[in-house]
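K.L.:
got a predicted structure plus its sequence, pasted below:
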Amino acid sequence: MNAHQPPVAGQLARYASDPSRSRGRRIEEPAAPTRSAFQRDRDRVIHSTAFRRLVYKTQVFLNHEGDLFRTRLTHSLEVAQLGRSIARSLQLNEDLVEGISLAHDLGHTPFGHAGQDALNACLKSLPEDTDERRNGFEHNLQSLRVVDELEERYPGFDGLNLSFETREGILKHCSLANALLLEQKEPGGVGARFVHGGSPSLEAQLCNLADEIAYNAHDIDDGVRSGLLALEQLEDVPLFDEHRRAALKAYPGLKGRRLLFESIRLMLSEQVYDVIDTTRQRLEAAGAADAEEVRTLPTMVGFSDAMKSASNTLKSFLHKNLYRHPQVMDNTNRARQVVTDLFTLYLQLPAEMTDGALPEQSLARAVADHIAGMTDRFAIREHERLMGTSVFPPGIEPAHKPAQSVVVR
C-alpha cells in the first residue's frame, strides 16, 4: 500500500479521540440517536449565529476589498478540509477535527487581528484594576466564550454546550491569568493544561497546524490576487519556488493564475505528507497507548525540522511583504480606530448597543462581547452612525444612511 494511501474512514487509531469515551458536556444531555458527540458538536457550530457571521469577517483583506478574498468563514472551511484529510491518514477522529476547525475563529473580532489588538488595548487601558483590564481580550478565549456562554439557541443552557474535547481544541492558546480563571470555574477543565502542563488531543494539535498551513497558502493566493505580492517576489521563498519550478517542469509555458494555483497545490501536498510522515514517526516512537496518554507527551503532530524551517521562512516573508504592506497597514490603522471609537462610545452610552449589556458581567466585558460579535460591515456602519463620520475612504457605503449621530469627544 502506498505510504500515503488513506485507510477506510471511521477506522480509529488507539490514540485517537473516541466519542464514546468523551469527558462529556458541562450540562449533561441524552445522547443523540444517530450522531456521535463530536458530530453533534460540529452540527451545533454550523448552525450557530457566530458561524454565519464569519462570512463577513476579515482574514487579511477587508470584506469590501473584493468578493474572492478569503474571509474567516472560507478560511475555517479550508482548515477543516486540510484537517480532515490529514486526520483520515493518521486514523484520528475526523468529526472532532472538523468541529474544532469550524469553531476555532468564532471569537475573532471584525477586521481580523487589527480588531483584536485594538479591543485588547481598550480593555488594558481601563482606569480601574479589574479582571477586564488585567486579562484583556484573547480571540481563542472569546471563541470559547461564544460556545460556552454567548450563543443563545437552546432553552436549557447558554452557549452550545459542546463536549470537552471540542472546547479544548477551540482554546488553542490562553494566557496563564485567564487559564487560572478558567481553572477556578472548572477545575481540571479546558484551562488545566495551561496551568499544570500537558498537551491537548491529537485532533486539537492537528487543527492548530492545519490552521497555519491553510493561512500561509491562501495568503499567498490573496496577496497575488490583490496585486500586493508579485510571483517574482515569491521566487525568494524556497518552499514556494521549488514547487513553482516543479509546476513549470511538468507544464512548460504555464503562467499566470494557473501557475500560481498549481504551485500552491504542490506546496500544500508536500506539507500535508510531511505532517503525516513526521507525526506517524513520533507516535510510533512514543508508543502512546491511548488518547489520555497523548496528553502526557510533548506535541506529536507537527512538521519535520526541515519543513518547519521552510514554513517559518514563508511566514516571515508574508509578514514583511503582505501583512506589513503600506496598503494593508493603512486599513489596519483605520480598523483600529473604528474599534477604539466604538468601545469608548459604548462605555459612555451602553444603551446604544443594539442588544444591550449582558447580565451578570461587567459593562466593559459586555461592550467587548458586543464589538467582537460584529462583522466588518456592521462595525463600519455603526461607527458612521454613532460618530457621524467614516474613517474609511469614499466608496464603502453603509447599507443605510445614518439617521442620527451620537458624537462623543
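P.N.:
Here it is on my side, so go on.
K.L.:
from here on, contacts and neighbour counts on C-alpha atoms
P.N.:
Fine.
K.L.:
part of a helix, is A87?
P.N.:
Yes - membership of A87 in a helix is supported by DSSP: H, G, I helix; E, B strand; the rest coil.
K.L.:
comparison target, given below:
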Amino acid sequence: MSAKMNWDHLLNKKRQRKTQSKTMPYRNEFDKDYDRIIYSSSLRRLQDKAQVFPLQENDFTRTRLTHSMEVASLGRSMAWNIGSWLLEEKRFKNFWEVKELASLVEVSCLVHDLGNPPFGHYGEDIIRNWFNNWFNSHDFKKVENKYVEKGFCPLGNQQKNDFIYFEGNAQAIRILSKLQFLNDQYGANFTYGTLATLMKYPWASDHPQVINKKKFGYFYAEKELFEKLHKEVGIGDRRHPATHILEAADDIAYLTADIEDGVKKGIVKWEKEYQDIAAYLQLNYPDKYDYLEKYRKQVIQYKVPNNDLVNVQNFKVIAQGIMIEAVVEVFKDNYNEIMEGTFRGSLLDASTAKELAKKLERISIKYCYNDEEVLALELVGDRVISDLLHLFVDAVVNIEEDPKTKLKKEKLFHLISKNFRHIQSLDNSGLPNIEFENVSLYNRLLLVTDFISGMTDSYAVNLHQKLLGVKLP
C-alpha cells in the first residue's frame, strides 16, 4: 500500500527561486501565483485560442480564456466545500489551510490550458502526427546523424516521445517554470504546490502509462523540476489530490458550456434534446426538474426572446449544481484512496451524476464537435500547423552557426520569439552563454514547439498566409 500523501507537503509554498515578498494569511503563496499570471501574455493569448469553435468573430462563443475562468470559478467553489469538510474532519489545522486549498485549485484551474496549441486539442494531434512521421523519415535520420557527428548524443526515447505524444499539459508546466520569462530562467516561478497540481499525468513520456493513456506530465527538459516536485510535494507518479478537483471542474465546465455555445450558434436543437434529459431529471432530481419547468413556463409567459438560449442557461446552472454536489461527495467518500494515490478514474465518472455527464457529452459530440464549421476549420488548422512545423523545423535544425538574417532559414529563425530564443541561450547559472550552434537537436525542436504551440489561432493563420505568399506582411 502506498504511503498517504500529506497536506503539509501538498500545500507546498516553495519555489525554484526563493521569493522576497512577505506572506500574509489573507494573501497566501497560491494567491501570489494567481497575481503573477493574471497579467501575463501567456494567459492573454488564450483569448484567441479555440475552446470548440475556432476563429469566431462574435463575442459570445467561449475561448480558452473564458473557459479557463469558468473552470477556476467552479474549482474554487468545490475546493472551499472540500476544504471546509477537511477542517471539520481535523485533516486541516485551521481556516487558512482551507483558503490555501481554494487558492491553489483556483490558480491551477486558471492556467490548466496555458500550453494548448492553436486549434484546441486537435492542434495537439497535428503536432503529434507531424513528429511521428518526421522521426520515421529519411530527412530526420540525416539530421540526427549530422548532430551525432558534431558530438551530440542521438535523441533518447523520452526526448522523441515528448514530441510524438506532445502534451499541452506538459507545455503549461514549461511555460510557468521557464518560458513566461520575467527576470531569470525560472519563468513565472510558480510554487511547487501549484505546479504539482497542474501536472495531471505525473510521469514522463517514456513511462508505461503513456502506452495506454497517450498522456504525460513533463518534458525531458523539465526532468530536474519534476524530481524536485517528487521530493518536495511527495506525489511520485500519483496525482496531487487537488488535481482531481481541477479535472472535475474542467469536465463540468465544458460539458455544459459547449452545449450553451452550440445553442447560441443555432446548431444544437435544445428543445428536442432537453426532452430526454427532462425525463432523467424528473426521475432522479424531481425538485430540480420542477425548478426548470417553472422557469420554462415563465419564459413563454413573458415572451422572452431567444427562449432556447435562456432555457439552456437555466439548465446549465442546475446541471452544474448536480455535478458539483456529486463530485464533492465522491471526493469525501474516496478520500483515503485519493490520499494514497490509488483512486482510479475521474471523480465525475465515479459519481451519481455520471449518467447526466454522458448525456451532455453525447449532445456535444452529436452537434458541436462534428459540426461542419468546426471540422472545416480544424482541417485548416491541420494545414497551417503542419506547414509551419515543416518550415521552422527545417530551418532551425539546419542552422550551423550564429544566425544572421541573410538566408531563408535565418530569416525564419528570427521570426521566433526573442524570449524563446533567449531561454535556449541560458546556461545552468542562468547566463546567456550558449551560442546557438551549440544548442542540441532536442532543444532546437523544443524551440519550434514552444513558438508554434504558443501561437493564437489568428496569429498562426496570418503567419501561414504571409510565409506562403498569400498575404503581404
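P.N.:
Perfect, thanks for sending it. Please read these numbers as outputs of a predicted model, since none were measured by experiment.
K.L.:
TM value for the aligned chains?
P.N.:
Overall, the chain-to-chain superposition scores 0.80 on the TM-score scale (TM-score structural alignment, normalised by the length of the first structure); 369 aligned residues with a C-alpha RMSD of 3.1 Å.
K.L.:
state the distance from the aligned residue in the first structure for Y122 of the second structure to V272 of the first structure.
P.N.:
Matched to the first structure by TM-score structural alignment, Y122 of the second structure sits across from A114. Distance from A114 of the first structure to V272 of the first structure, counting by C-alpha to C-alpha, to the nearest Å: 30 Å.
K.L.:
the two: which has the busier surroundings?
P.N.:
When A114 of the first structure and V272 are compared on other C-alpha atoms under 10 Å, the one with more neighbours turns out to be A114, at 22 against 19.
K.L.:
quick one, what contacts that one?
P.N.:
Residues in contact with A114 of the first structure (C-alpha atoms under 8 Å, 6 or more residues apart in numbering) are 332-333, 335-336.
K.L.:
just give me the closest of those to E203 of the first structure.
P.N.:
Proximity of these to E203 of the first structure, judged by C-alpha to C-alpha, is greatest for T332, which lies at 32.8 Å.
K.L.:
could you find the counterpart of the closest one in the second structure?
P.N.:
So, by TM-score structural alignment, T332 of the first structure is matched to E378.
K.L.:
so how far is S417 of the second structure from its match?
P.N.:
Taking C-alpha to C-alpha as the criterion, E378 of the second structure is separated from S417 of the second structure by 25 Å.
K.L.:
more neighbours, the two?
P.N.:
A side-by-side neighbour count of E378 of the second structure and S417, using other C-alpha under 10 Å, places E378 first with 22 against 15.
K.L.:
ok so that one is a helix residue?
P.N.:
Yes - the assignment for E378 of the second structure (three-state DSSP) places it in a helix.
K.L.:
wait, what's in contact with S20 of the first structure?
P.N.:
For S20 of the first structure, the contacting residues are 36-37, by C-alpha under 8 Å, 6+ apart.
K.L.:
10 Å - rerun?
P.N.:
Under the criterion of C-alpha atoms under 10 Å, 6 or more residues apart in numbering, the neighbours of S20 of the first structure are 36-38.
K.L.:
helix, strand or coil for it?
P.N.:
Secondary structure for S20 of the first structure, judged by three-state DSSP, is helix.
K.L.:
all helices for the stretch 201-350 of the first structure, in order.
P.N.:
Along the stretch 201-350 of the first structure, counting by DSSP state H, counting those that start in this stretch, helices occupy 202-226, 231-234, 238-250, 256-286, 291-294, 305-318, 326-348.
K.L.:
quick one: closest of these to R133 of the first structure.
P.N.:
helix 326-348 (13.5 Å).
K.L.:
that closest one vs the second structure, mean deviation?
P.N.:
Helix 326-348 of the first structure differs from its equivalent in the second structure by a mean of 1.2 Å after superposition (mean C-alpha distance after the TM-score superposition for the first structure).
K.L.:
which elements pack onto that helix?
P.N.:
Secondary-structure packing of helix 326-348 of the first structure (3 or more C-alpha pairs under 10 Å, 6 or more residues apart in numbering; DSSP states H and E): helix 112-124, helix 363-372, helix 376-387.
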